[in-house]
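Peer 1: Sequence and predicted structure are below.
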Amino acid sequence: MDRRSFLTRASVGGAAAAAGSALAAPAIAQGSPSINWRLASSFPKSLDTIYGGGEELSTRLKEASDGKFNIQVFAAGEIVPGLDAINAATDGTVESAHSVGYYNWGKDPAFACGADLPFMLSARAKAAFNYQGGGIENYNEFLDQYSLVAYPGGNTGVQMGGWYRKEIKSLEDMKGLKMRIAGLAGRVVEKLGVVPQQVAGGDVYPSLEKGTIDAAEWVGPYDDSKLGFQKVAPYYYYPGFWEGGPTVSFFFNKAKFEELPESYKSLLRTCCQAVDQNMLAKYDSKNPTALKELVGSGAQLRSFSEDILTAAFDAANEVYAELSGENEWFKKQYEAMLQYRDDWYLYAQTAEYSFDTFMMIQQRNGKLAVGGGQ
């Protein structure tokens, strides 16, 4: 081949390659429609972890679709109040919502099953149940009557048990306690003598400061640290037995979801699962430092006594029996979790628990820090 022939062929090949690169686009974007949705969040922008889940979904979808699938995120109150986000997705006010199912507890108790039930599953166990144990399918079967499709979109991990103006040493101290706690958890602690209070997030601090309420549960160290509760209710209890692994979900208007191309549905599910995993990682990363800072600023850590936890566990079972007799959808979802829970905690006692317990002992002995044990 002579030099001129080679250069001619090379230039043709190069032009073709250049044209190909100019036309290249993500496979998901080729021939796909442009979609523009709105998402109503139940959370304020100040909670970057949990509100941030909605923004992360939007970013992931936009990037993966080459800008063709867009979701605009609105914080609580910008379109509808935070507690109405799920209903806004049902009635089509928005195409999607980022919320927690138990916020719709008053509409139907079965909504809580897709979020969390007291003394049910840890975050890791809940993920296993959702993705491998039929949890997502069970929840969506229930949600069909509300014109919704939902996928997990975050988890906080086991939450703290809240802030208290006085020490809670026994069951007797729970009686008459005015506590900001809502929904199913409120119905459980009510059996212990607690008086549940519905208080909006922005009103919790002044209510504690004035003594209008005696206690309040929120989320955990990182989110709680933003609110300064330790200044007015210094006793910080654990664990939050009513939320061992609360699933935050993305709720989609079913008609709008069904209009999506199959490729977009798949992409949406994949991005939701990524957000689900990443939110838990964020909390696990931020909570340890936040807890140390809270203790340094006056928070006094306390654990609930065995008698309180046992009484609350028994009360939860009473509530579940009552609800199962009243609501078939609640019963179906609740019973699906029972065997899964039993097997999970049987297994968790072996390798996981033994390893974690040993490592915690080493931490208490000061052997885990840099240079520990030397």
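Peer 2: Everything's here; your move.

Peer 1: drop to CA atoms for contacts and neighbour counts, all remaining ones
Peer 2: Noted.

Peer 1: Return the set of buried residues in stretch 286-300.
Peer 2: Buried residues in stretch 286-300, defined by neighbour count with 16 or more other C-alpha atoms under 10 Å: 286-287, 290-291, 294, 299-300.

Peer 1: So which residues make contact with it?
Peer 2: 220-222, 225, 230-231, 234-236, 301 (C-alpha atoms under 8 Å, 6 or more residues apart in numbering).

Peer 1: For the residues you listed, which single residue is the most surrounded?
Peer 2: Tyr236 (30 neighbours; other C-alpha atoms under 10 Å).

Peer 1: Tell me which helix or strand it sits in.
Peer 2: strand 235-238 (DSSP states H and E).

Peer 1: What is the following helix or strand past that strand packed up against?
Peer 2: Moving toward the C-terminus from strand 235-238, the next helix or strand (DSSP H and E) is strand 247-253. Judged by 3 or more C-alpha pairs under 8 Å, 6 or more residues apart in numbering; DSSP states H and E, the packing partners of strand 247-253 are helix 85-90, strand 96-100, strand 148-155.

Peer 1: quick one, strand 247-253 and strand 148-155 angle?
Peer 2: 150 degrees (axes from the mean of the first three to the mean of the last three C-alpha atoms, to 10 degrees).

Peer 1: can you give me how far strand 247-253 is from the chain middle?
Peer 2: 10 Å (C-alpha atoms, centre = their mean, to the nearest Å).

Peer 1: Quick one: neighbours of the nearest residue to Asp214 once chain neighbours are set aside, just the number.
Peer 2: Nearest residue to Asp214, sequence neighbours excluded (C-alpha to C-alpha, 6 or more residues apart in numbering): Lys178, at 5.2 Å. Lys178: 20 surrounding residues under other C-alpha under 10 Å.

Peer 1: And Phe257, by the same measure?
Peer 2: There are 19 residues near Phe257, going by other C-alpha under 10 Å.

Peer 1: So it sits against Ser147, correct?
Peer 2: No. Using C-alpha atoms under 8 Å as the test, Phe257 is too far from Ser147 to be in contact (10.0 Å).

Peer 1: got the end-to-end distance for stretch 121-140?
Peer 2: Start and end residues of stretch 121-140 are separated by 19 Å (C-alpha to C-alpha, to the nearest Å).

Peer 1: Which residues does that stretch contact?
Peer 2: Residues contacting stretch 121-140 (C-alpha under 8 Å, 6+ apart): 113-114, 148-152, 155-158, 244-247, 333, 337, 340-341, 344.

Peer 1: Dump the contacts of stretch 286-300 to CSV, plus distance to Gly20.
Peer 2: What follows is these, written out as CSV (distance: C-alpha to C-alpha, whole Å):
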residue, distance to Gly20
Gly220, 51
Pro221, 52
Tyr222, 48
Ser225, 52
Gln230, 61
Lys231, 63
Pro234, 64
Tyr235, 64
Tyr236, 61
Leu301, 62
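
Peer 1: Which ones among these lie within strands?
Peer 2: 235-236, 301 (DSSP state E).

Peer 1: Comparison target below:
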Amino acid sequence: MDRRSFIRKAGATGAGAAAATAALAAPAIAQSNPKITWRMTSSFPKSLDTIYGGAEVLSKMLSEATHGNFQIQVFAAGELVPGLQAADAVTAGTVEAAHTVCYYFWGKDPTWALGSDVPFALNARGRNAWQYHGGGIDLFNTFLAKQGLFGLPGGNTGTQMGGWFRKEINTVEDLKGLKMRIGGFAGKVMEKLGLVPQQLAGGDVYPALEKGTIDAAEWVGPYDDEKLGFYKVAPYYYYPGFWEGGPTVHFLFSKEKYEALPAAYKSLLHTACQAEDADMLQKYDYLNTKAIKSLVANGAKLKPFSQEILSACFDAANKTYDEMMASNADFKTIWESIVAFRKEAYLWDQVAEYNFDTFMMIQQRAGKL
């Protein structure tokens, strides 16, 4: 065979091999990186840009990491379903995902609340330590699987404020008969002290406070609260919101749809959710520092709950948990896990972090920072 003939045949063979390789590779790539479009309904309005925005951040990360192949379209509360029906919409197959706070659904089963937060549980760092390294995510997903759901943490506000009050609250006696807009699970605990919980949508809270229909209202914290103008009609701003020491915001997915994802997409979804979980807390830590000063400048009167009130509420919460554990095995399993870690977490917190923070706070008060 002459040299030119050999080169022509070799070239033809090489081209054929390359075409065959391309034909084999294309389907393999398509199978591992398919085009998927999901819809996600949020429990939050767009005006709560930090919480609602968490779903948009997740959507952007997934799209960019897959060159647009994994898309999640985000819809604000009310655009597809009401905010408090977000989890139901996923279970029913109306949408593939939801961004919500699981204590919204505690009326179905109090175990839902443990996925988000309950009074006197953990702060944000403690909750994330328990979730990611103490088995919390797996424990909660064992419960969610019964609803056809799979969940991943997708945000945290940090310890919230205790709310806005039209008058000062100095003793436990002052809580009796007080009409307060407060989340359902926390309201159940506070009922034991005579408080009268009220369930109101965000847009209804200000006029109810202004007219005196309610006496107090809790929302989130300085950044979100300032937008609603509560300080104009209920100037006493109490802290801490002991019912939400570190509330987790969740991404809930159809378990069936999640399990059908390629392994690479599952891994990416876990990574992106954890990134958004951290990002939301970081945003609130930054934004609240400015908002609290602005609120005080506009007339908000910062007041701590007394130790008497905190202790009475702590005891009431423990009684509530004992009642629920006696009749609900799912609740008992998860709450006992939280309690076991809580004891160790607050022991460690007292050693290094607490002493460092306390010293630095003293310097701040002395004007040295």
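Peer 2: Cool, the structure landed. Computed from a predicted model, the values in this text were never measured in an experiment.

Peer 1: tm score of chain vs chain?
Peer 2: The TM-score (TM-score structural alignment, normalised by the length of the second structure) is 0.92; 343 aligned residues with a C-alpha RMSD of 1.3 Å.

Peer 1: Quickly note the distance from Ile182 of the second structure to Thr100 of the second structure.
Peer 2: 17 Å.

Peer 1: Compare these two and say which one has the larger neighbour count.
Peer 2: Thr100 (30 against 22).

Peer 1: Under the alignment, what does Cys272 of the first structure map to in the second structure?
Peer 2: Using TM-score structural alignment as the criterion, Cys272 of the first structure maps onto Cys273 of the second structure.

Peer 1: Just the element for its match, please.
Peer 2: Residue-wise, Cys273 of the second structure maps onto helix 263-297 under DSSP H and E.

Peer 1: That helix vs the first structure, mean deviation?
Peer 2: Its aligned residues in the first structure lie a mean 0.4 Å from helix 263-297 of the second structure after superposition (mean C-alpha distance after the TM-score superposition for the first structure).

Peer 1: What is the end-to-end distance of stretch 321-332 of the first structure?
Peer 2: With C-alpha to C-alpha, one end of stretch 321-332 of the first structure sits 12 Å from the other.

Peer 1: What lies in contact with it?
Peer 2: Contacts for stretch 321-332 of the first structure (C-alpha under 8 Å, 6+ apart): 109-111, 113, 142.

Peer 1: swap the cut-off to 6 Å and go again
Peer 2: Ala110 (C-alpha atoms under 6 Å, 6 or more residues apart in numbering).

Peer 1: so who does Ala150 of the first structure touch?
Peer 2: By C-alpha under 6 Å, 6+ apart, the neighbours of Ala150 of the first structure are 250-251.

Peer 1: what does Asp66 of the first structure give?
Peer 2: Going by C-alpha under 6 Å, 6+ apart, the list of residues near Asp66 of the first structure reads Ala29.

Peer 1: Likewise for the one 10 residues further on?
Peer 2: Contacts for Ala76 of the first structure (C-alpha under 6 Å, 6+ apart) come out as 41-44, 82.

Peer 1: which residues in the stretch 101-250 of the first structure form strands?
Peer 2: For the stretch 101-250 of the first structure, the strands defined by DSSP state E, counting those that start in this stretch cover 148-155, 162-164, 178-180, 195-197, 215-216, 235-238, 247-253.

Peer 1: the helices in the first structure, which residues?
Peer 2: 3-23, 52-64, 85-90, 123-132, 135-143, 183-190, 204-210, 221-225, 254-259, 262-296, 306-326, 328-348, 351-364 (DSSP state H).

Peer 1: what angle do the longest one and helix 52-64 make?
Peer 2: For helix 262-296 of the first structure against helix 52-64, the angle by the same axes, to 10 degrees is 140 degrees.

Peer 1: Just name the most buried of the helices and strands packed on strand 247-253 of the first structure.
Peer 2: strand 96-100 (a mean of 30; mean count of other C-alpha atoms under 10 Å).

Peer 1: and that one with strand 148-155, angle?
Peer 2: 50 degrees.

Peer 1: Near Gln73 of the second structure, how many other residues are there?
Peer 2: 14.

Peer 1: again with Ala264 of the second structure
Peer 2: Residues near Ala264 of the second structure, counting by other C-alpha under 10 Å: 11.

Peer 1: Now it. Nearest residue, chain neighbours left out?
Peer 2: According to C-alpha to C-alpha, 6+ apart, the nearest residue to Ala264 of the second structure is Ser32 (7.3 Å).

Peer 1: so which of the buried residues of stretch 286-300 of the first structure comes closest to Val204 of the first structure?
Peer 2: Ala299 (16.8 Å; C-alpha to C-alpha).

Peer 1: who touches the nearest residue to Phe253 of the second structure once chain neighbours are set aside in this structure?
Peer 2: What sits nearest to Phe253 of the second structure in space, not counting adjacent residues and going by C-alpha to C-alpha, 6+ apart, is Ala97, at 4.3 Å. For Ala97 of the second structure, the contacting residues are 40, 90, 252-253, by C-alpha under 6 Å, 6+ apart.

Peer 1: and if we set it to 8 Å?
Peer 2: Counted by C-alpha under 8 Å, 6+ apart, Ala97 of the second structure has contacts 38-41, 90, 251-254.

Peer 1: Make CSV out of the residues you listed and add distance to Ile362 of the second structure.
Peer 2: Converted to CSV, these look like this (distance: C-alpha to C-alpha, whole Å):
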residue, distance to Ile362 of the second structure
Trp38, 50
Arg39, 49
Met40, 45
Thr41, 44
Val90, 49
Phe251, 39
Leu252, 42
Phe253, 45
Ser254, 49
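
Peer 1: So which of those residues is surrounded by the most neighbours?
Peer 2: That'd be Thr41 among these, by other C-alpha under 10 Å, with 31 neighbours.

Peer 1: if I read this right, that one contacts Thr94, doesn't it?
Peer 2: No. Using C-alpha under 8 Å, Thr41 of the second structure is not in contact with Thr94; the gap is 9.5 Å.

Peer 1: Tell me how many other residues crowd Trp315 of the first structure.
Peer 2: Careful, residue 315 of the first structure is Ala and not Trp. 19.

Peer 1: mind checking how far it is from Gly193 of the first structure?
Peer 2: To Gly193 of the first structure, Ala315 of the first structure is 11 Å away according to C-alpha to C-alpha.

Peer 1: Equivalent analysis for Gly153 of the first structure, please.
Peer 2: 34 Å.

Peer 1: joint contacts of Phe257 and Ser147 of the first structure?
Peer 2: By C-alpha under 8 Å, 6+ apart, no residue touches both Phe257 of the first structure and Ser147.

Peer 1: before we move on, back to that, for Arg364 of the first structure, which of the strands of the stretch 101-250 of the first structure is the nearest?
Peer 2: Closest among these, using C-alpha to C-alpha: strand 235-238, at 18.5 Å.
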